[in-house]
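K.L.:
Just to be clear, the model below is a prediction. Sequence and coordinates:
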Amino acid sequence: MESLIRWQVLIAFSGIVLVGAFLFSYALGRTTVLVPAEGGVYTEGVAGVPQHLNPLLVAYNQVDQDLAALIFNGLTRLNAQGEAEPDLASSWTAAPDGLTYLFRLRQDVRWADGERFDADDVLFTVQLLQAPDSPAPPDLAALWRTIQADKIDPYTVRFRLEQPFPAFLDYTSIGVLPRHILQGVPIQELPTHRFNTYPVGTGPFMVAEISTRHARLVPNPRHFARKQPYLEAIELYFYPSYEYLPTAYEQGDILGLSYVPPYLFPEITRFHELNLYSARTSGFYLVYLNLQDDERSSFFQDVRVRKALLYGLDRQLLIDQALHGQGIVADGPIRAWSWAYAPDVPPMPYDLVRAEQLLDEARWIDNDGDGVRDKKGKALRFTLTCSEDPDHIALAQALAQQWAALEVAVEVEILGGRLAERLRTHDFQAALAEVVISGDPDPYPMWDQTQIEQGQNYGGWDNNEASRLLAEARRTMDREERKALYADFQRIFAEELPALILADAVYTYAVDASVRQVQLAPLMTPADRFRTVADWYMNTRRVIVAEKTRRFGGLGFSP
């Protein structure tokens, strides 16, 4: 009997060993990994408050632009290179003469309320843009008034232009509005309509609640994208300015900061759980020089003085000190990442000796020994005007300091909201500005002769050949021909140097480490930071990873 018990124990023990060995072998072949899971609320602090959640009305408010980017779609959208790609339109074709565009619309799109999207919505939006009292920005409305829009069938729209305009596709990225909701609303009531608070769009998110304190957006279950966002919701919290955001993060009120201005970098870098994402933007810093002020700043009319001012700037040092490294040294009026950029145009690097030589050649010499160059009793002295933005102030002061080494006296003038008016009326000597050119690289609005009084040619550069090249490039549909025209324009710009191009702007976004898979590609607008939001996640779940098999040659997953 005792022998029988020993055999039973031995058999049981052997069974346990065999089962254990099997489980161990199974575990070696199968393990678990974490993968993204649905859920989690991403909270972000932004500076400002929403006013009009209507794509036609968002141009002057960044918070409105942020929200509209999540709620609406245009026929097209601009990618990281500033080129149009399909959005509500599945495709389009352009006639060889550039006068006719045929857009084919997606047929799987519904508005967030369930109604179908079609060509009637597109034509309705265009009609609002074309209306005499359109609330859209004047330049946008003016362009669309020159375009004839026709419905070919429920999912095909034709646009006819009066003259070729290669940048036309940029203007098709504006969000489309729902005809079935806004038809019949007097156009003058659009800015105050309830739609501005609870809009209905076709985008990946929709408004669940909104107040003067925050907005909660939830995924749109009817969005045409195959992939729904992992996040349960996005909540934007509104603050008076960016200075409030670090404290809000420290107190646990938000997980992200919509933008980290350079002046906040010293404070932000102390948060070790805050990931910083930086990317170049379509904006750049420059100094406008008033070339038409004969009384106060006639010295700017001498190209040797203009070039000396640029040669006398260590722009990398400006970026490092005034902008905490958040910039990229720039040369010329077209961004270096653009297809229109001419890399063979010689740059003008920091060269203090060359700067001094140019001023000496122009007979600007410190004759009276007061530390400021002068000529015929007139000092080389001017006022540099800037906005009240802390980064602009720091940059302006750094410019003045570097020019002092050239014996050029500069006084910094800080303006509030009056800077735009002073630029428009040419009431300045030199002005520091940050300019954004999204999408097509066409620099016509900034440098053509016709734009001195009605555009952004604030310095009054009046060059016949440069204007001819810009006008011709606007009418040419062939990209290679446009590229050649813009290359010639950039050479003239470098020779004349009507303004001082300083640096490309860099956008920095801060998000807590608990939010994963955040990516920041080059931005056309700050709202583009949400371009990959469908991939962001906060929650995870475990799945079993099957052993690499001969059948699949890779990893198999089972929940």
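P.N.:
Received it, and whenever you're ready, just let me know what you need.
K.L.:
switch to C-alpha atoms for all contacts and neighbour counts from now on
P.N.:
OK.
K.L.:
Report the distance from the helix ranked longest in the chain to the chain centre.
P.N.:
Using DSSP state H to define each element, the chain has its longest helix at helix 2-29. Centroid separation for helix 2-29 versus its chain: 65 Å, with CA atoms, centre = their mean, to the nearest Å.
K.L.:
and the next element down the chain from that helix?
P.N.:
Per DSSP states H and E, the first helix or strand lying C-terminal to helix 2-29 is strand 31-37.
K.L.:
ok, second structure coming up, stack it against the first:
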Amino acid sequence: MQNPLTRLARLGRATAAALALLGVGTGATLAQPRSDIVVGMAIEPAGLDPTVAAPVAIGQVVWQNVFEGLTRIDGEGRIQPQLAKSWTVSPDGLVYTFDLAENVTFSNGVPFDAGTAKFSLDRMRATDSTNPQKQFLANVVSTEARDPKTLVVTLSKPAANLLFWLAWPASVMVEPGSAATNRTQPVGTGPFKLGEWRQGDRLTLVRNETYWNAADAPKLDGATFRFIADPQAQAAALQSGDVDAFPEFGAPELYAGLETDDRFETVVGVTELKVVAGLNNRIKPLDDPRVRQALMMAVDRASLVEGAYSGYGTPIGSHYTPNDPGFRDLTAVHAYDPEKARALLAEAGYPDGFALSIKTPQMAYATRSAEILQAMLAEIGVTLTIVPTEFPAAWVDQVLTRHDFEMTIVAHAEPLDIAIYGRDNYYFGYDDAQFKAAIASAETSLDEEKRLEAYGTAQEILARDVPALFLFVMPKLGVWDARIEGLWHDEPIPANDLTSVSWRE
């Protein structure tokens, strides 16, 4: 995914006020290199166990830093071995045999072995599991600890994405004795462990001195995560030196000013952050595909990206990013056409439009996007009322769990997560047999060409039916002290992996 704006165009948008705020060219004296780092995040996680709850902020703190998985995803999006050194797959794709790393211990001193891995996977797929991705293991028939270093996983049908799914934060390995308390006292096999968590302010990680993987031991002694929701405050924290890095900077209108300040490195990277305006397909008038299609045709995606995210971002026509395998550009399906949208509403029985409410998380991108959608939908007679909704707690309760909403907006951050539209009772309330069949084919086919064709079909079905308004992919607007090395430039999975981070001398 390439950012559609040139550097010159971005610089042209920077206001004098922004430049003054950021203090460009102040020539301030830089601090000496350190062995710790302060990382800013917009959202504070509600807990620290990614195996029991969905919000991505959890993994952004603990994945790879505190917890590790059998496999991992690297900064380029590739699957790499981790607690599983290697694996073999039977010719029919039904049996995975993992050769596990030896001499691995959790931060509390308990050894990791095949029994621990079996426990972790069985806990993830248990009937009473609250794991947000438990459906990934729905095809698992059995797990077997053949010996301390050999784990065997047997499937009922092939799972082409299994090694990818096992690399997600939701699939990390947990120590059985600490599983019940990982939400506040996480215990993992990673290079850091929890130091202190001052809820509402900051969380500190300290080096795990007994970390098993000496070859990949961290260069930092510790890290502090600061939770700063307001974009202007994020800029101020960077400017003052209170924060060393914002891997996901939340003020795109100020970003061009940061690009001209040689104290900072700025990187516009790609992400999996698909901004969609979810529609409750269970309720009238949103249960009518003509209404949903009309809403999509009322949206000028290019103008929305410009207004909501200062032009940074790529419009999308389905729940898929240009980074994903088999991507199809479907923005021409139900393209911007207010006149046709009004005619379609009239055909559906709403010649005078109707009223909707949109539950909007407090993140700046969501608020700005909702305000622009409000103006655009008004052009076709739809009155949109914005309802601010605290994220994650209130949003998860009202939208994700109880489906108490008409419309909402959120960035779905997980990679290759198009299958969420096929989940029973998911918040969209979308149920289409053709879509489910396409996803099943994509996830079970061992033939790559057939697999990508099935993903293409799934994209096209969503673009046609519009269970959500597909808006744009957010970029990773990274900004950090220019002397810092090792932070991810792209974001193939939501993460703040600190394992390779250091300061230049």
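P.N.:
Ah, there it is. Note that the coordinates shown come from a computational prediction; the quantities given were computed from them, not determined experimentally.
K.L.:
In the stretch 151-300 of structure 1, what residue spans correspond to helices?
P.N.:
If DSSP state H, counting those that start in this stretch is used as the criterion, the helices of the stretch 151-300 of structure 1 fall at 179-182, 245-250, 265-268.
K.L.:
any idea how far R7 of structure 2 is from L166 of structure 2?
P.N.:
38 Å (CA to CA, to the nearest Å).
K.L.:
same thing with N281 of structure 2?
P.N.:
Applying CA to CA to N281 of structure 2 and R7 of structure 2 gives a distance of 40 Å.
K.L.:
Tell me roughly how far the longest strand along structure 1 lies from structure 2 on average.
P.N.:
Criterion DSSP state E: the longest strand present in structure 1 is strand 274-289. For strand 274-289 of structure 1, the mean deviation from structure 2 after alignment is 2.4 Å (mean CA distance after the TM-score superposition for structure 1).
K.L.:
where exactly do the helices run in the stretch 1-150 of structure 2?
P.N.:
According to DSSP H, counting those that start in this stretch, the helices that the stretch 1-150 of structure 2 contains are 7-13, 16-22, 56-62, 114-125.
K.L.:
Just tell me the aligned range of the second one in structure 1.
P.N.:
On structure 1, no counterpart of helix 16-22 of structure 2 exists by TM-score structural alignment.
K.L.:
Show me which residues of that helix are buried.
P.N.:
The neighbour-count check on helix 16-22 of structure 2 (16 or more other CA atoms under 10 Å) flags A18, L19, L22 as buried.
K.L.:
As a markdown table, the residues you listed with distance to I358 of structure 2 would be great.
P.N.:
Converted to a markdown table, the buried residues of helix 16-22 of structure 2 look like this (distance: CA to CA, whole Å):
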| residue | distance to I358 of structure 2 |
| --- | --- |
| A18 | 30 |
| L19 | 34 |
| L22 | 34 |
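K.L.:
who's in contact with the residue nearest the centre of structure 2?
P.N.:
By CA atoms, centre = their mean, the mean C-alpha position of structure 2 lies nearest to A413, the distance being 2.1 Å. If you count contacts by CA atoms under 8 Å, 6 or more residues apart in numbering, A413 of structure 2 has them with V56, T271, E272, L273, K274, I493, P494.
K.L.:
what do you get for Y101 of structure 1?
P.N.:
W92, T93, A94, A95, R158, F159, R160.
K.L.:
Appreciated, that's everything.
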